[in-house]
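need coordinates for the following:
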Amino acid sequence: MGGVVGKSESPQKVFVSETKLESQIVKAMQRRATQGTSIKSFNSIILKFPKIDESLRNCRAIFELFDEDSNGAIDQEEMKKCFHKLEISFTDEEISEFFVACDINEDMGIKFNEFIVLLCLVYLLKDDQTALHTKLKVAMPNLETTFETLVDAFVFLDKNKDGYVSKSEMVEAINETTSGERSSGRIAMKRFEEMDWDKNGMVNVKEFLFAFTRWVGIDEIEDEDEEKQLD
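Coordinates of the predicted model:
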């Protein structure tokens, strides 16, 4: 998901090959990091899970609205219509890039958890967000607050503000919460492995968002939907 990783002679330096969209996302997160974060510990992120879960599940109605053929996924044409209705002015090429980036299962359809990640990335990247914010407030109350919380959480984990979370940064974040506990290292590595989808040793915000939807149980909705379709 983050491309190919190569290391220089210095073990501190890691180079990640990015797509154009991923590069934009990293730069957006670097800019956002300059504003700081209200998150003080990993535990405070966990405590927000129930409220975030409720907010994200409320997106279901808008997802089903854009899933015109009701097949449980939004295809590229449906996504273009979705962007148009939300007054999100990206080019067809940019929309295709978003589609490829968020179609993590590569099944040519954006499922519900992928749709949430898509909206959050659009929210993060859109320069003129006035129209988008207005639409989101009407269609999905509290979603902006949820997105800000997710971005805040990533900024907390990204200690050096380079737009990525490394293993050492994850360990540092967990240790700040569970200082002195012998299991803190294992907890940190487990959480990191859950985020590092492409196993390149660095987590970008897109990978973090996908992991977060699983942490709060959004992927369970997808499993339920698939079971209903099989019945």
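
contacts and neighbour counts: CA atoms only from here.
Fine.

which residues does residue 80 contact?
Counting by CA atoms under 8 Å, 6 or more residues apart in numbering, residue 80 touches 92, 95.

run this one through as well so I can compare:
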Amino acid sequence: MGGIVAKDGSPQTSVTETKLEAKINEAVRRREVKGSSIKSFNSIILKFPKIEESFRKYKTTFEEFDEDGNGAIDLQELKHCFRKLEINFTDEEINDLFEACDINEDMRMKFNEFIVLLCLVYLLEEDSTAQHTKSLMGMPSLEATFETLVDAFVFLDKNKDGYVSKSEMVDAINETTTGERSSGRIAMKRFEEMDWDKNGMVNFKEFLFAFTHWVGIEDNDDEDEGEDNV
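Okay, the predicted model is just below:
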């Protein structure tokens, strides 16, 4: 994929996508056609406790697939997980997903990385015509949470190009905090937390990793311990 050009004419950084990222972004853009039920960023924040609770319910599922009990899922364990949950992805697709979500590049998938991967699977499966589309993993409450996350991203991506820019994040925050002097600072802090690769654009995967941090399910929160919360 080539560079991204904003519909509002604002300059945006060129984004290079892998084959998997392109597939995910295409699925996001198709989902964006439906619009979002979310009306403000504050309404997303209010959902944090319920989302965290939903995630943590599946910690036991994560531990079940952590066959050697080392606190992480490796590639072979993930393939066993997919087979047991009857998620019909090829080995190549599973390899690509594992690599994309192994944010620490240590060939070990921690709980927050596992949650992000499952959400990407949900998006891709919902976008497909597979017969099990509406019963992904047999986890209806987790699916409902994932749908909330997709809805939140659609709300933030004002121009529906599959990426959230700084200006879009500012717009989203300002819709809630119009007139507050701190709104710009809040927006920039949130955007920086999402923009993992520092290219000025946030894709759905980056948004998901930031979200696991916001709701508190990351394994390591030390680096941001001293920062003020919004």
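
now the residue in structure 2 sticking out farthest from the centre, what's its secondary structure?
In structure 2, the residue that sits farthest from the middle, by CA atoms, centre = their mean, is residue 179; the gap is 29.6 Å. Assigned by DSSP: H, G, I helix; E, B strand; the rest coil, the conformation of residue 179 of structure 2 is coil.

distance of it from residue 83 of structure 2?
52 Å (CA to CA, to the nearest Å).

what does residue 65 of structure 2 give?
Applying CA to CA to residue 65 of structure 2 and residue 83 of structure 2 gives a distance of 11 Å.

which residue of those two possesses the greater neighbour count?
residue 65 (19 against 12; other CA atoms under 10 Å).

surely that one is in contact with residue 77?
Yes: here residue 65 of structure 2 reaches residue 77: they are 6.3 Å apart, a contact under CA atoms under 8 Å.

and residue 147 of structure 1, what helix or strand is that in?
When elements are assigned from DSSP states H and E, residue 147 of structure 1 belongs to helix 143-157.

for that helix, buried residues please.
143-144, 146-147, 149-157 (16 or more other CA atoms under 10 Å).

stretch 35-45 of structure 1 too?
Buried-residue list, stretch 35-45 of structure 1, by 16+ other CA under 10 Å: 37, 39, 41, 42, 45.

same deal with stretch 176-195 of structure 2?
So, applying 16+ other CA under 10 Å, buried residues of stretch 176-195 of structure 2: 177, 183, 184, 186, 187, 188, 190, 191, 192, 193, 194, 195.

can you check which part of structure 1 it sits on?
Stretch 176-195 of structure 2 corresponds to residues 177-196 in structure 1, going by TM-score structural alignment.

run through who's touching the matching stretch.
Residues outside stretch 177-196 of structure 1 that contact it (CA under 8 Å, 6+ apart) are 41-43, 167, 170-171, 174-175, 199, 202-203, 207-208, 210-211.

where's the closest residue to residue 91 of structure 2 other than its chain neighbours, which helix or strand?
In space, and not counting its chain neighbours, residue 91 of structure 2 is closest to residue 79: 7.6 Å by CA to CA, 6 or more residues apart in numbering. Element membership for residue 79 of structure 2, per DSSP H and E: helix 75-84.

need the next SSE after that helix, C-terminal direction.
Downstream of helix 75-84 of structure 2 (by DSSP H and E), the next one is helix 91-101.

which residues touch the following helix or strand past that next one?
Per DSSP H and E, the first helix or strand lying C-terminal to helix 91-101 of structure 2 is helix 111-126. For helix 111-126 of structure 2, contacts defined as CA under 8 Å, 6+ apart pick out 23-24, 27-28, 55, 59, 62, 72, 97-98, 101-103, 133-134, 136, 143, 146, 150, 205, 208-209, 212, 217-219.

apply 6 Å and report the result again.
101, 133, 146, 208, 218 (CA atoms under 6 Å, 6 or more residues apart in numbering).

could I get these as JSON lines with distance to residue 114 of structure 2?
JSON lines is the format used below for those (distance: CA to CA, whole Å):
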{"residue": "101", "distance to residue 114 of structure 2": "8"}
{"residue": "133", "distance to residue 114 of structure 2": "19"}
{"residue": "146", "distance to residue 114 of structure 2": "13"}
{"residue": "208", "distance to residue 114 of structure 2": "11"}
{"residue": "218", "distance to residue 114 of structure 2": "11"}
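
farthest pair within those residues?
Using CA to CA, the contacts of helix 111-126 of structure 2 reach their maximum pairwise distance at 133 and 218, which is 28.0 Å.

can I take it that residue 198 of structure 1 is in a strand?
No: going by three-state DSSP, the assignment for residue 198 of structure 1 is coil, not a strand.

picking that back up, what is the nearest of the buried residues of stretch 35-45 of structure 1 to residue 226 of structure 1?
Distance to residue 226 of structure 1 across the buried residues of stretch 35-45 of structure 1 (CA to CA) is lowest for residue 45, with 29.4 Å.

how about that closest one, nearest residue that isn't a chain neighbour?
residue 153 (6.6 Å).

and residue 59 of structure 2, what pairs with it in structure 1?
Residue 59 of structure 2 maps onto residue 60 in structure 1, by TM-score structural alignment.

quick one: its match from residue 206 of structure 1, how far?
20 Å.

OK, contacts around the spatially most central residue of structure 2?
Nearest residue to the geometric centre of structure 2 (CA atoms, centre = their mean): residue 208, 2.0 Å. Residue 208 of structure 2 makes contacts with residue 116, as judged by CA under 6 Å, 6+ apart.

and the angle for the helix or strand where it lies with helix 111-126?
Using DSSP H and E, residue 208 of structure 2 sits within helix 204-214. Here the directions of helix 204-214 of structure 2 and helix 111-126 differ by 140 degrees (axes from the mean of the first three to the mean of the last three CA atoms, to 10 degrees).
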